[in-house]
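Peer 1: Sequence first, predicted model second:
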Amino acid sequence: MHLHSNGFCGYDISVEPTGEVDCYTYWSRFSVKQTYDKLQMKRTFTPHVSNHASEVTDRNARAAIHGPQSVRHGWEWYEMGFFIYWTPSGSMTLLCFDLPAKSQLAIETMLCPQETSHSCPYASFLLVSDALLRLYDDSVWAIRNHISEWEATRSQEADYFLLHEVARNGVHVNETLNVAVRSLDATQQHHERCRTGTASICSSNACERWDKVGSRFQFQLRFLQDLLQRSNANNARIQNEITLAFNIAAQRDSKVQLQVGEEAKREASAMKAIAVVTMTFLPATFVSVSLLAQKYQPPSCINVFDDLLHRRYLEPTFSRMVPTETLV
C-alpha cells in the first residue's frame, strides 16, 4: 500500500521506562514526474491490485505501478524513500531508496565537504531536500519547455494527442508538487515539535536562539510553493493552447462550410439557367416534331411494308409527344 502512495512523511519517538528518549525515527516518500524531449502515448498500463488480494493467487500484488519502461515514451517516475534513525548520543543513520543517479551524486557531494550537525535528527535531511528541490525544479521546467515549443511552432493542423500528453504529464507534476509541499510542511512541523516540545531530544547546543534548520526548511518550503504556482501556470497555458487549437479547427471548418454553401449557390444558379433555356426552346421543338408527324405522307412509290410500318409505329409515337406546358 505504501509503495503505491504518491508521498507521505511521519516520525516516531521511542522512550525508555525512565522517561528518557531512546531514539527518534523519521520516514518519508517523495515522487517526481520527469518528462523528456519526445512525448509519446503509452498504450499499456500496470493495473492496481487491491491490498486485500491474496499474494498466492495474484503475483502482481507487489508489482510497481510505474516502472523504468516508461522512459521510451518520454517520461519517467522517481519514487524515492527516506529513513532517518537518530539517538540523543549523536549517532544518526540516513537511508535513501530509489534515488536517480544525479541525486545520489548531489547528496554525496554535499555530505562530504561540510560537517553535518548530529544534534538534530533533521539536519542531514536538509541536504536531501535540497536535492529533491532540484528534481522538482527540473520537472516543472521540462513541462514548460514542451509548452513553449508548442507555442513557438503552432500550426493550423494541431496534434491533439501531443497536447493531451503534455497536459496529462502536467497534471501529474502538479499532483506530486502538491503532495511534496504538504510533506515538507509536515516535516517542518515535526522539527518544531522535536526542537521545542521535547527538550530531552535536542541538546543544549541544538536548541539555540536561532534555528538554522528550521529557517532552512522555511526557505525550501517557500521555494517549493513557488514551483507549484509555476506548475499551475503551466497547466493554464496548455489549456489555453488546447482551447485555441479547438477554436482554430472550428473556424477552419466554418470556412469550409461557407465555401461549400457558395459553391451550392453557384450550382443552383447554373441549374436555374439551364431550366430557363430548356423551358424556352424545348416546347417549340416538340410542337415542330408533332406537326411534321401529322403532315407526313409517304411517297406513292413506297412499298406496302413501309406504309404499314409507318401507320403502326411512327404515327402513334409522334402523336404522344406532347409539350409539358399543355399538361400544366
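Peer 2: Looks like it arrived, so ask away.

Peer 1: C-alpha only now, for contacts and for neighbours.
Peer 2: Fine.

Peer 1: for the protein, longest strand please?
Peer 2: Counting residues, the longest strand found in the chain (DSSP state E) is strand 21-35.

Peer 1: Next one for the comparison:
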Amino acid sequence: MTKTRPARCSILDIYEWDIGPGWSQRTVDLHEILSHDSKEDGVTASPRPAICIIFASANIIRKCELCRGHFIDKFKMPKVWWSDYSKKSNGYFGCQRSRSPNGQESFDTWTYFEIKKLEPTAIYSWYKLNIFVRWDGESHQTVVLAFDTPYDIAQSFRDLLVAPDPRDLHSPFWFYPHLLSEVARHQEAAVWAIRNQVREVEKQTLPLGRPNPDYRNLHDIARHALHVSETLEVAVKTIKSMLDRHRDLWPSLSDFDAEQGIHSQLQFFESYISSLSSRSASNEKRMLNEIQLAFNTVAQHDASTSVKIGLATQADSLTMKSIALVTLTFLPPTFVSAIFSMSFFDNSTESGWVLSEKFWIYWVFAIPTTLFTVAAWYFLQKKYSAPAPLREEKFHALNISISPNQSFA
C-alpha cells in the first residue's frame, strides 16, 4: 500500500565519526529515500561509524507518517515520544534496554531540556534540547538524534566531540556529560542575564518628584525570572532521574572505572545546576522586592501629597467656619433691618409707627418661597449623595459594567 507523500520532507544533517577517518558530514532527504523503496539505509553509513549524530526537525517528521515510522522502527523510539503531551512537556528523561539474539544489550535513552535565553534588549528565545540516544552494546556504536537543535548548540556539540575518547564509547551514558555541559552553559547565561537586569533596576535612583516606575518592564523581568527558575528546577529533576537510572544500570555495565567517571560528571552537573537554581530563586525574590518597593514608594509619595491636601483643606475649613460665624452674627440684625426698612412701616406721621394693612402680602410670598427652597435642597441632596451600592445597582440596571482596575499578572 503506497502512502501519500506530504508537501514537505525531512532533511537530515548527519555527522559521523570513526577511528582513523575522523568526522564526515552529509545531508540526506530521508523521505526521498524511503518513498522510492530504496535499500539504502539512508541514515547510517556502512560500515557503521562509532558515532553518528543526526540533526532533524521533529516538527516536520511528525507530519510525515513514513519518516516517523522509520525512526520508530530503526531506532526503537517509543511511540509516546511522538505524542502531543510529550511535545508540550517542559523536561523529562527516559530509558529502555533491549537484548539482541546473541545476548548483547542495547540501551535507548532520551531527554529533554528547555532554556530561556534573554538578551539585554529584553528580546528572548527558547532553546529546546530534545535528544534521543541509541547505544549498541555489541558494536558500541552510538547514534544521537538531536531534534530541533539551535545552530550554535549543534556547533558546540561538534566542537566538544572533535576528538572523542574511544574508551568513553563503551558506556551508554557517555554522551550526557557533553550534553549537560551545554545545558549548564546556557542556563548560566540565562541566570546572569536576569541578574543583570535586576541589578539595573536596583541601581536606579529615586526622582525628586513623584516616582513613575515602568511596571510593565518590572513584571516582564519577574516573568522571565519565573521561567528560568522553572526550567532549572525541571533540569535538576531530570538529571536526578538520569543519575538514578545510571546507578541502577551500573552493575551490569562492563567498564567500572569509565562508568564511575561518567557518574561523577553527572553528579557535578546536578550540583552545578542546583546552585544555578538557587541563584535564580534569589533573582526572583530580588525582583519581587523591587516591584514591592516601587509600589510602596509611589504610595508613600501619594500619601504625603494627601496629607498636604488634608492640611490645606483643614485650613480652608477653619477660614470657612470663621466666615460662617461672621455671617451668622450679622444675619439676624440684617433680617430685622430689612423688615423695618419695608414700606409696610411708616414712622413719619405725628401719631408714631403705622403698620400697613397689606403687611400680610409679605408673609404670603416669603413662607412658600422658603419652603420651596428647603424642599428643593433636600431633594437634590438626597439624589446626589446616594450610597455607592445604590449607584452601582442603577448602572447594572442600565447594562453598564463597572470593571475593577486591572493589574499585571
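Peer 2: Sure, I can see it. Predicted model, so just to flag it, every value in this text is computed and none were measured.

Peer 1: Need the TM-score between these chains.
Peer 2: Laid over one another, the chains give 0.73 as their TM-score (TM-score structural alignment, normalised by the length of the first structure), with 269 aligned residues with a C-alpha RMSD of 2.9 Å.

Peer 1: Show me what the longest strand of the first structure is packed against.
Peer 2: strand 7-15, strand 75-86, helix 125-152, helix 160-192 (3 or more C-alpha pairs under 8 Å, 6 or more residues apart in numbering; DSSP states H and E).

Peer 1: so who does the counterpart of Phe295 of the second structure in the first structure touch?
Peer 2: Under the alignment (TM-score structural alignment), Phe295 of the second structure pairs with Phe246 of the first structure. For Phe246 of the first structure, the contact set (C-alpha atoms under 8 Å, 6 or more residues apart in numbering) is empty.

Peer 1: what does Asp138 of the first structure give?
Peer 2: Gln34.

Peer 1: Name the helix or strand for Tyr15 of the second structure, please.
Peer 2: strand 11-18 (DSSP states H and E).

Peer 1: Which strands or helices does that strand pack on?
Peer 2: strand 22-29, strand 51-56.

Peer 1: Quick check: next helix or strand after the longest one?
Peer 2: Just to be clear, that refers to strand 22-29 of the second structure. Next along from strand 22-29 of the second structure, by DSSP H and E: helix 30-35.

Peer 1: Can you list the buried residues in that next one?
Peer 2: Leu30, His31, Glu32, Ile33, Leu34 (16 or more other C-alpha atoms under 10 Å).

Peer 1: Please apply the same query to stretch 142-161 of the first structure.
Peer 2: Ala142, Ile143, Arg144, His146, Ile147, Trp150, Ala158.

Peer 1: Contact partners for the closest residue in space to the third one that isn't next to it in sequence?
Peer 2: In other words, Arg144 of the first structure. Excluding the flanking residues, the one nearest Arg144 of the first structure by C-alpha to C-alpha, 6 or more residues apart in numbering is Asn234, at 6.1 Å. Contacts for Asn234 of the first structure (C-alpha under 8 Å, 6+ apart) come out as Ile143, Arg144, Ile147, Gly170.

Peer 1: shouldn't the last one be in contact with Ser231?
Peer 2: Yes: Gly170 of the first structure sits in contact with Ser231 when judged by C-alpha atoms under 8 Å, with a separation of 7.4 Å.

Peer 1: Stretch 218-234 of the second structure: how far from the chain's middle?
Peer 2: 6 Å (C-alpha atoms, centre = their mean, to the nearest Å).

Peer 1: Also stretch 348-368 of the second structure?
Peer 2: With C-alpha atoms, centre = their mean, you get 85 Å for stretch 348-368 of the second structure.

Peer 1: Ends of that stretch, what's the gap?
Peer 2: 32 Å (C-alpha to C-alpha, to the nearest Å).

Peer 1: Could you tell me how many residues sit around the aligned partner of His2 of the first structure in the second structure?
Peer 2: Aligned counterpart of His2 of the first structure in the second structure: Ser86 (TM-score structural alignment). By other C-alpha atoms under 10 Å, the residues close to Ser86 of the second structure number 13.

Peer 1: Assumed Ser86 of the second structure was part of a strand.
Peer 2: No: with DSSP: H, G, I helix; E, B strand; the rest coil as the criterion, Ser86 of the second structure is helix rather than part of a strand.

Peer 1: And the helices in the stretch 301-409 of the second structure?
Peer 2: Ranges of helices in the stretch 301-409 of the second structure, per DSSP state H, counting those that start in this stretch, are 360-384, 388-397.

Peer 1: What range does the shortest one cover in the first structure?
Peer 2: Per the alignment by TM-score structural alignment, helix 388-397 of the second structure matches no residues in the first structure.

Peer 1: angle of that helix against helix 360-384?
Peer 2: Calculated by axes from the mean of the first three to the mean of the last three C-alpha atoms, to 10 degrees, helix 388-397 of the second structure forms an angle of 70 degrees with helix 360-384.

Peer 1: how distant is helix 388-397 of the second structure from the center of its chain?
Peer 2: Worked out by C-alpha atoms, centre = their mean, helix 388-397 of the second structure lies 37 Å from the chain centre.

Peer 1: now do the longest one
Peer 2: Averaged C-alpha coordinates place helix 360-384 of the second structure at 64 Å from its chain's average position (C-alpha atoms, centre = their mean).

Peer 1: Identify the residue of the first structure aligned to Pro251 of the second structure.
Peer 2: So, by TM-score structural alignment, Pro251 of the second structure is matched to Gly197.

Peer 1: no no, Ser317 of the second structure
Peer 2: Looks like Ser317 of the second structure aligns to Ala268 there (TM-score structural alignment).

Peer 1: same question, Leu160 of the second structure
Peer 2: So Leu160 of the second structure corresponds to Met110, using TM-score structural alignment.

Peer 1: distance of its match from Arg237 of the first structure?
Peer 2: 36 Å.

Peer 1: what helix or strand is the closest residue to Gln156 of the first structure other than its chain neighbours on?
Peer 2: Spatially, and ignoring its direct neighbours in sequence, Gln156 of the first structure is nearest to Ile248 (7.0 Å; C-alpha to C-alpha, 6+ apart). In this assignment (DSSP H and E), Ile248 of the first structure forms part of helix 212-295.
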